[in-house]
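Peer 1: Task: produce atomic coordinates for the following.
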Amino acid sequence: MADFRSDTVTQPSLAMKKRMFNAPLGDDVFNDDPTTLALQQHAANMLGFDAALFAPSGTQTNLIAMMSHCQRGDEAIVGQQWHTYKWEAGGMAVLGSIQPQPLELQADGTLLLSDIAAAIKPDDPHFARTRLIVIENTVGGKVLPLSYMRDVAALAQEKRLACHIDGARLMNAAVALASQHGLTPQHMARELCSGYDSVSLCLSKGLGCPVGSLLLGSTDFINRAKRVRKMLGGGMRQTGILAAAGLFALEHNIDRLAEDHANCKRLGDGLTALVTQLPALRGQLQVLPVQTNILFTDISIALADKLLPYLADRGVQLTASNYQSANGAIRRVRWVCHLNISSSDVEQTLQAVADFAEKY
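Peer 2: Below is the predicted model of the structure:
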């Protein structure tokens, strides 16, 4: 079975499970779980921050970050498609009383610097106080380049605003950019974070852990974040069992993300070739460009209603949603490659699509 629904479906390897089973434990609320402390220090050293904090999920680390940077009635500038704005149940507003100021994304996934600057409110009691700029990298698999990340950090510093990275897939961005800059992925990730006040790093996506995310920042920031984490119910006890998986992932699962990127490109190229070759797909299925481990295809509703059940019957699991394009309703299908998707899975999936097209 090829499960392309998300890189959150990854299963821990036997080696990761052994590290978890043998992890020395303490009580993280008392700050004495040695494995969690080791994970936090390792991540902080890698990414160039003073300190880090382990939490159950990326949704929580993002919310902790925003509530630690902002007070009630403050404003955070976000992207219309950012996870922090669209996919986290409105937590920044509902639980943090933080006003989101959403901006339209450009085709490459960036926010225009001029749009960010124009959205910053003047110091006037009529307005919410702009306090934070949030950036996401990657964005739906798109990589925001180092030069852009530096420009946003410089703008935040100029305007005296805090800036946070939702780096759920930061390591995918780092792997994609590393060769361009002559750096290792680990050093590339550090460069992408340089100048930012905080970053959230997900361990349970491409890095292959069963649970967990990290929030990184200054010592003072993390001290504030601990209070917010407690308030949100994120204080846990013998977290070393989970933290051990995070340590293993940071030591072993970063460089291998390149395999996921290669498999995703192979999938995209294969689907593109099938569209060219097979009349049943031509004009009905569009393959969007691939940069990392996420591929989107736009499929006509009529074709999708037949193709997706056909693939599901053959063990190919996908997520899809409808949207309105200039030419009418389209079903956008997301394919995510991860450590449990092999090159063989990709080839078998392409063969299944080809078999479908030849029958229908």
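
Peer 1: Please make it C-alpha for all contacts and neighbour counts, starting now.
Peer 2: OK.

Peer 1: mind checking how far the residue most central in space within the chain is from Asn62?
Peer 2: In the chain, the residue lying closest to the centroid (C-alpha atoms, centre = their mean) is Ala168, at 3.1 Å. Distance, Ala168 to Asn62, using C-alpha to C-alpha, to the nearest Å: 9 Å.

Peer 1: one more, for comparison:
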Amino acid sequence: MNDWIDLRSDTVTRPTPAMREAMLRAEVGDDVYGEDPTVNALQDRLAAELGFEAALFVPSGTQSNLLALMSHCERGDEYLVGMDAHTYKYEGGGAAVLGSIQPQPVPHADDGTLPLDALASVIKPVDPHFARTRLLCLENTWHGRPLPLDYLAAARRFCAAHGLALHLDGARLYNAAVACGVPAREIARHFDSVSVCFSKGLGAPVGSVLAGSRALIGKARRWRKVAGGGWRQAGMLAAACLHALDHHVARLAEDHARAARLAAGLRGLPGLTVAGQHTGMVFIEVPAERLPAFKAHMEAARIRLSIGYLPTIRMVTHLDIDDAGIERTLAAFREFFR
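Peer 2: The predicted model follows:
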């Protein structure tokens, strides 16, 4: 029996029995030929729900974002991106390595937005000396923070004024939608393309979807093949994503509530700082000299945390964390910091 509590990330979720059953029943075909009916159903459904013409099912969020960047931009183009954004910092430099697309990073504001005046100051003039600025890439949520809805509208107007396309790394789009109390479409409508990850809070084992115009998705499908992302009977994986859309979106509010309960229970412990709680994420700070002992203590309590050499630790709630898991975690913290 697996009695570990794993708070490292919402990527560690395991398919529920009902999701496994949906995968078992999935009708399948060859998706490289466009003949997998369950993949097609997922793509059509997400495109319709988010307000786009088409969508493409791909193995990972990293590949989904890469395909978007390579479909919006050409060699020698540039995209504007947050300095701590996933597409810039945590995806292996794929846009530059594989797409010859130059990133122009901009520091995030505390709420996860990219200040529009800072973005305007780094747009390149039309001149052979410079890369061509073509795209703005935002991330929602960012460190668990949903981007303000009025900012998204302002970013859309900014891109229109400067002739830029607008892409959303919406790996946790549904967390943002649930937290803001709006349909995901209300967020997606501001963008030219949106990437959604199903293997985080939505609990599917594999897969992301890129949505956009029919022309953009046509380009992305070709780049998916070039990047080795063509797959065959992928309907079993698409079925997990369809099940997640049906059953795991509204319940994200439970993850957010448990994260809030965890943060509240940790506040006031001597020697521990709660740096913030946003949607399903809790950020704490532990003195660096205590990290080795803290890591050993939590592992002895069979609680997995992403503890490295930095004092800031992120904990993420998800569908494999129940109320009892939160209480066990709080008890282990209290024992160490009492």
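
Peer 1: what's the TM-score for these two chains?
Peer 2: Put the two chains on top of each other and the TM-score (TM-score structural alignment, normalised by the length of the second structure) is 0.97; 335 aligned residues with a C-alpha RMSD of 0.9 Å.

Peer 1: circling back to that earlier point, if I line the two up, what does the residue nearest to the centre of the first structure land on in the second structure?
Peer 2: Matched by TM-score structural alignment, Ala168 of the first structure corresponds to Ala171 in the second structure.

Peer 1: what range in the first structure matches the longest strand along the second structure?
Peer 2: Scanning the second structure for the strand with the most residues, using DSSP state E, yields strand 132-139. Counting by TM-score structural alignment, strand 132-139 of the second structure pairs with residues 129-136 of the first structure.

Peer 1: Check the mean deviation of that stretch from the second structure.
Peer 2: Superposed on the second structure, stretch 129-136 of the first structure shows a mean distance of 0.3 Å to its aligned residues (mean C-alpha distance after the TM-score superposition for the first structure).

Peer 1: can you tell me which residues contact Ile307 of the second structure?
Peer 2: Leu291, Lys295, Ile313 (C-alpha atoms under 8 Å, 6 or more residues apart in numbering).

Peer 1: so is the first one in a helix, a strand, or just coil?
Peer 2: Right, Leu291 of the second structure. helix (DSSP: H, G, I helix; E, B strand; the rest coil).

Peer 1: So what touches the match of strand 132-139 of the second structure?
Peer 2: With C-alpha under 8 Å, 6+ apart as the criterion, stretch 129-136 of the first structure contacts 66, 69-70, 73-79, 82-83, 120-123, 156, 161-167.

Peer 1: Can I have the buried ones of the residues you listed as a ChimeraX selection?
Peer 2: The ChimeraX selection below is limited to those of those classed as buried (16 or more other C-alpha atoms under 10 Å):
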select :66,69,70,73,74,75,76,77,78,79,82,83,120,156,161,162,163,164,165,166,167
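
Peer 1: Of the contacts of stretch 129-136 of the first structure, which belong to strands?
Peer 2: Those of the contacts of stretch 129-136 of the first structure lying in strands (DSSP E): Asp74, Glu75, Ala76, Ile77, Val78, Gly79, Ala162, Cys163, His164, Ile165, Asp166, Gly167.

Peer 1: Quick check: the third one touching Ile98?
Peer 2: Yes - using C-alpha atoms under 8 Å, Ala76 of the first structure is in contact with Ile98, at 6.9 Å.

Peer 1: quick one: common contacting residues for these two?
Peer 2: Met66, Cys70.

Peer 1: leaving aside the residues next to it on the chain, what's closest to Arg134 of the second structure?
Peer 2: Leaving out its chain neighbours, the residue that sits closest to Arg134 of the second structure by C-alpha to C-alpha, 6 or more residues apart in numbering is Leu164, at 5.0 Å.

Peer 1: That neighbour and Glu78 of the second structure, how far apart?
Peer 2: 10 Å.

Peer 1: circling back to that earlier point, quick check, nearest of the contacts of Ile307 of the second structure to Gln43 of the second structure?
Peer 2: Ile313 (35.6 Å; C-alpha to C-alpha).

Peer 1: Secondary structure class of the counterpart of that closest one in the first structure, three-state.
Peer 2: Residue pairing (TM-score structural alignment): Ile313 of the second structure is matched to Val333 of the first structure. The three-state label given to Val333 of the first structure by three-state DSSP is strand.

Peer 1: Alignment lookup: Gly221 of the first structure to the second structure.
Peer 2: No Gly there; residue 221 of the first structure is Phe. Checking TM-score structural alignment: Phe221 of the first structure goes with Leu216.

Peer 1: ranges for the strands of the second structure?
Peer 2: Going by DSSP E, the second structure shows strands at 5-6, 54-58, 77-82, 102-106, 132-139, 165-170, 193-197, 208-212, 273-278, 281-285, 303-304, 312-316.

Peer 1: which residue packs closest to Met92 of the first structure, ignoring adjacent ones?
Peer 2: Excluding the flanking residues, the one nearest Met92 of the first structure by C-alpha to C-alpha, 6+ apart is Ile98, at 5.4 Å.

Peer 1: how many neighbours does the one you found have?
Peer 2: A count of nearby residues for Ile98 of the first structure, using other C-alpha atoms under 10 Å, gives 24.

Peer 1: Give me the distance between it and Asp74 of the first structure.
Peer 2: Relative to Asp74 of the first structure, and taking C-alpha to C-alpha, Ile98 of the first structure is found at 5 Å.

Peer 1: what does Asn223 of the first structure give?
Peer 2: 20 Å.

Peer 1: which residues of the second structure does stretch 292-304 of the first structure align to?
Peer 2: Counting by TM-score structural alignment, stretch 292-304 of the first structure corresponds to 279-291 in the second structure.

Peer 1: Which position in the first structure pairs with Gly94 of the second structure?
Peer 2: Checking TM-score structural alignment: Gly94 of the second structure goes with Gly91.

Peer 1: That should have said Arg45 of the second structure, apologies.
Peer 2: Arg45 of the second structure maps onto His42 in the first structure, by TM-score structural alignment.
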